[in-house]
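Novice: heads up, no residue letters with this:
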């Protein structure tokens, strides 16, 4: 069985892949599709050209986060993607406001499959099996054939490494995963725990962890990718604009590195400074690259400077462990990645 070390190193040196089919996929079609989604999200959907994509937040009337999404502008529809169950709050919201526009919403999660390739040679591998990669822009995409199947190929980097996502629909969907597994000289399959470490190092948020309905969009730290502050009115825009005028949020998602040998704190573990609560851990995983646990956390801005040492307390033994705040992304230098598997991996 492939070790976590092997799959982690493959993403730095070659190419790895992971099945992300549990993510949510929603198709929005109809003549009003772009206008409809534009009026309910933080980014400029109406100006999104075909073959391009963007990140966005679906916001409530109060400006709170209902979903963290990516939007792809296809010729006949918009494809909206989010994390597993990441549209649970947004879908009823979208259906409610969809009655005012000529749009059709179709959940494509069950009849499609999604696979992510990550690593410096992912594009070369794609070409070797007949596929064509999209242009270099983030979330640019093309329709191509991979291993004899029609797929949507999207350029994106949830691991912080060069990446391409393949999405297949219908009969091609059920066959693509097996084709990837059986491909000669194919990419290494990445286990879920290793992907989680890579995601955390990259600072890629997940809805339900870093982004929840209690968050304001700016707290997630994706302003440059997911929020257009000059697009005009949309539902929740007043709160987002007011916060932008104030100049800062009170808390923000930051990277965390934990001391070697310490356990990984569970999501929800409280972060403290001088005995006072200053944040909460949202995600954590063991990183083969850092040889310790890494995490993401929602931290008060007053304690968010890189290098700030915080503490969290283990639930089982009441031991206090150190957590160091770091900027994102937080990748270890390649030379720091071990050249042999670590014990226990």
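Specialist: Thanks, I have it. The structure displayed is predicted, hence computed values, not measured ones. Residues are numbered from 1 along each chain as shown.

Novice: okay, CA-based contacts and neighbour counts for the rest of this
Specialist: Fine.

Novice: pull the distance from the helix or strand harbouring residue 176 to the chain's centre.
Specialist: Element membership of residue 176 [criterion: DSSP states H and E] is helix 171-182. Between the centre of helix 171-182 and the centre of its chain there are 23 Å (CA atoms, centre = their mean, to the nearest Å).

Novice: helices or strands next to the helix or strand just after it in the packing?
Specialist: Next in sequence after helix 171-182, counting helices and strands by DSSP H and E, comes strand 188-189. In this structure, strand 188-189 makes packing contacts with helix 4-13, strand 16-19, judged by 3 or more CA pairs under 8 Å, 6 or more residues apart in numbering; DSSP states H and E.

Novice: list of residues touching strand 188-189?
Specialist: 7, 10, 15-18, 181 (CA atoms under 8 Å, 6 or more residues apart in numbering).

Novice: for the stretch 1-150 of the chain, which segments count as strands?
Specialist: Counting by DSSP state E, counting those that start in this stretch, the stretch 1-150 of the chain has strands at residues 16-19, 24-29, 53-59, 65-73, 78-82, 104-107, 112-118, 141-146, 149-155.

Novice: residue 249: which of those strands is closest?
Specialist: Among the strands of the stretch 1-150 of the chain, strand 65-73 comes nearest to residue 249, with 14.4 Å by CA to CA.

Novice: and residue 159, how close does it get to residue 202?
Specialist: From residue 159 across to residue 202, the span is 5 Å (CA to CA, to the nearest Å).

Novice: in terms of neighbours, single out the busier of those two.
Specialist: residue 159 (24 against 21; other CA atoms under 10 Å).

Novice: so what's the more buried one up against?
Specialist: Going by CA under 8 Å, 6+ apart, residue 159 touches 118, 195, 198-202, 204.

Novice: ok, second structure coming up, stack it against the first:
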């Protein structure tokens, strides 16, 4: 058993998953189990925060990009924290259950997020705390997830974001990715091994992060700092909707979100690249994407998919056409690359609604963001 995948390890962007198993002996078979039956992955290295207090939802509503002030009990979602320019600083999965809201985020990101939340408490009746030592995340993926959970004695929350609390602490959260059916089983950390054994005994194959990441990339679900950089705004990577609510305000960076949605279009778009590396070394996260010798994008997560072969998420300039001939990588790891047309969302023929309104009222064409 190894702990890291070579295609996901660069000097510029260290592999964030070295603390948990990358595979359990056969990554392609583990991927196939996720796609065709069920597999369980240890994602216990994710940081978990808990927010308690009677004002927890209304307070978080002022800080996060998602509409959570009226989030029903036993419901989850995704959310972001942006800087003043609308660039993504934090991404988190959200679960409201019992008397707390839980936020789990990238490994190593929890301290900075908790620091920000703590500074924003002021006089609110809330208490954010680090719950990483209390809870650990196990992810179960595959079409046989319902049967696995039933055999393991766990509830199956409704899709797409239902949450069910567990006796003894923790919860099960339904997620819309990375596979056909997926849940996060968030359990007391000291009981993680017990729940792992129960899930594998119930029919889930033991799998590692290589398999999970391959299906995540196939589903085009971005990951902070793997598929984003310091300039990324939510519109570029498909977080509008899943993690950003366009009709709410009152959060940092909201002006940029609204301006780009209503008056312009984001300067880049996320696509799925199909790589033709042959036996050569694959590109790495952070490598450039070139067209005709000019840099037009950035490579995100690179994986070996059990059916598609080597693939990667990438951020490309919006002007790059879907049929462009590209190369991904640098130095000895350059690979011909093509955009998967199913991942390319063409711009509509009509301008954004805000720009139309401005022209109608004599305000002139909106500035392109």
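Specialist: Nice, I can see it. As the structure is a computational prediction, the values presented were derived from the model and not from experiment.

Novice: turn the strands of the stretch 1-150 of structure 1 into TSV, including mean neighbour count and distance to residue 266 of structure 1.
Specialist: Shown next, in TSV, are the strands of the stretch 1-150 of structure 1 (neighbours: other CA atoms under 10 Å; distance: least, CA to CA, whole Å):
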stretch	mean neighbour count	distance to residue 266 of structure 1
strand 16-19	23	23
strand 24-29	22	24
strand 53-59	25	26
strand 65-73	25	22
strand 78-82	22	23
strand 104-107	15	32
strand 112-118	24	26
strand 141-146	20	36
strand 149-155	23	31
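
Novice: out of these, nearest to residue 186 of structure 1?
Specialist: strand 16-19 (8.5 Å).

Novice: which bit of structure 2 covers the closest one?
Specialist: Under the alignment (TM-score structural alignment), strand 16-19 of structure 1 falls on residues 39-42 in structure 2.

Novice: who's in contact with the matching stretch?
Specialist: 20-21, 30, 33, 137-142, 196, 199-200, 203-209, 212.

Novice: try it again at 6 Å.
Specialist: For stretch 39-42 of structure 2, the surrounding residues in contact (CA atoms under 6 Å, 6 or more residues apart in numbering) are 33, 138-141, 204-208.

Novice: follow-up on the earlier one: return the most buried member of the helices and strands packed on strand 188-189 of structure 1.
Specialist: strand 16-19 (a mean of 23; mean count of other CA atoms under 10 Å).

Novice: quick one: that strand to structure 2 mean distance?
Specialist: Strand 16-19 of structure 1 differs from its equivalent in structure 2 by a mean of 0.5 Å after superposition (mean CA distance after the TM-score superposition for structure 1).

Novice: returning to what we had before: can you say which of the helices and strands packed on strand 188-189 of structure 1 is nearest to residue 42 of structure 1?
Specialist: Nearest of these (CA to CA): strand 16-19, 28.5 Å.

Novice: just give me how far the closest one sits from the chain centre.
Specialist: 14 Å.

Novice: in strands only, show me the contacts of residue 159 of structure 1.
Specialist: Of these, the ones assigned to strands by DSSP state E are residue 118.

Novice: got the strands of the stretch 1-150 of structure 1 as a markdown table, with distance to residue 273 of structure 1 columns?
Specialist: Putting the strands of the stretch 1-150 of structure 1 into a markdown table (distance: least, CA to CA, whole Å) gives the following:
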| stretch | distance to residue 273 of structure 1 |
| --- | --- |
| strand 16-19 | 37 |
| strand 24-29 | 37 |
| strand 53-59 | 31 |
| strand 65-73 | 28 |
| strand 78-82 | 34 |
| strand 104-107 | 44 |
| strand 112-118 | 37 |
| strand 141-146 | 45 |
| strand 149-155 | 40 |
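
Novice: for residue 231 of structure 1, which of those is the nearest?
Specialist: That would be strand 53-59 among the strands of the stretch 1-150 of structure 1, by CA to CA, at 12.4 Å.

Novice: that closest one maps to which residues in structure 2?
Specialist: With TM-score structural alignment as the criterion, strand 53-59 of structure 1 aligns to 76-82.

Novice: chain center to the matching stretch: distance?
Specialist: 10 Å.

Novice: that one against structure 1, how far on average?
Specialist: Looks like 1.1 Å for stretch 76-82 of structure 2 (mean CA distance after the TM-score superposition for structure 1).

Novice: ok, residues contacting that stretch?
Specialist: Applying CA under 6 Å, 6+ apart, the set of residues contacting stretch 76-82 of structure 2 is 64-66, 88-95, 161, 243, 253.

Novice: mind running it again at 7 Å?
Specialist: Outside of stretch 76-82 of structure 2, the residues within contact range by CA atoms under 7 Å, 6 or more residues apart in numbering are 63-66, 88-96, 161-163, 173, 242-244, 252-253.

Novice: try stretch 91-102 of structure 1
Specialist: 30-32, 36.

Novice: any of those residues buried? List them.
Specialist: 32, 36 (16 or more other CA atoms under 10 Å).

Novice: give me the neighbour count for the counterpart of residue 37 of structure 1 in structure 2.
Specialist: Taking TM-score structural alignment, residue 37 of structure 1 has residue 60 as its aligned residue in structure 2. A count of neighbours around residue 60 of structure 2, defined by other CA under 10 Å, yields 21.

Novice: residues in structure 2 matched by the longest strand seen in structure 1, start to end?
Specialist: Ranked by residue count under DSSP E, the longest strand found in structure 1 is strand 276-287. For strand 276-287 of structure 1, the aligned range in structure 2 is residues 294-305, judged by TM-score structural alignment.

Novice: what's the mean deviation for that stretch versus structure 1?
Specialist: Looks like 0.7 Å for stretch 294-305 of structure 2 (mean CA distance after the TM-score superposition for structure 1).

Novice: what about that stretch, distance to the chain center?
Specialist: 16 Å.

Novice: before we move on, the earlier item: so which of the contacts of stretch 91-102 of structure 1 belong to helices?
Specialist: residue 36 (DSSP state H).
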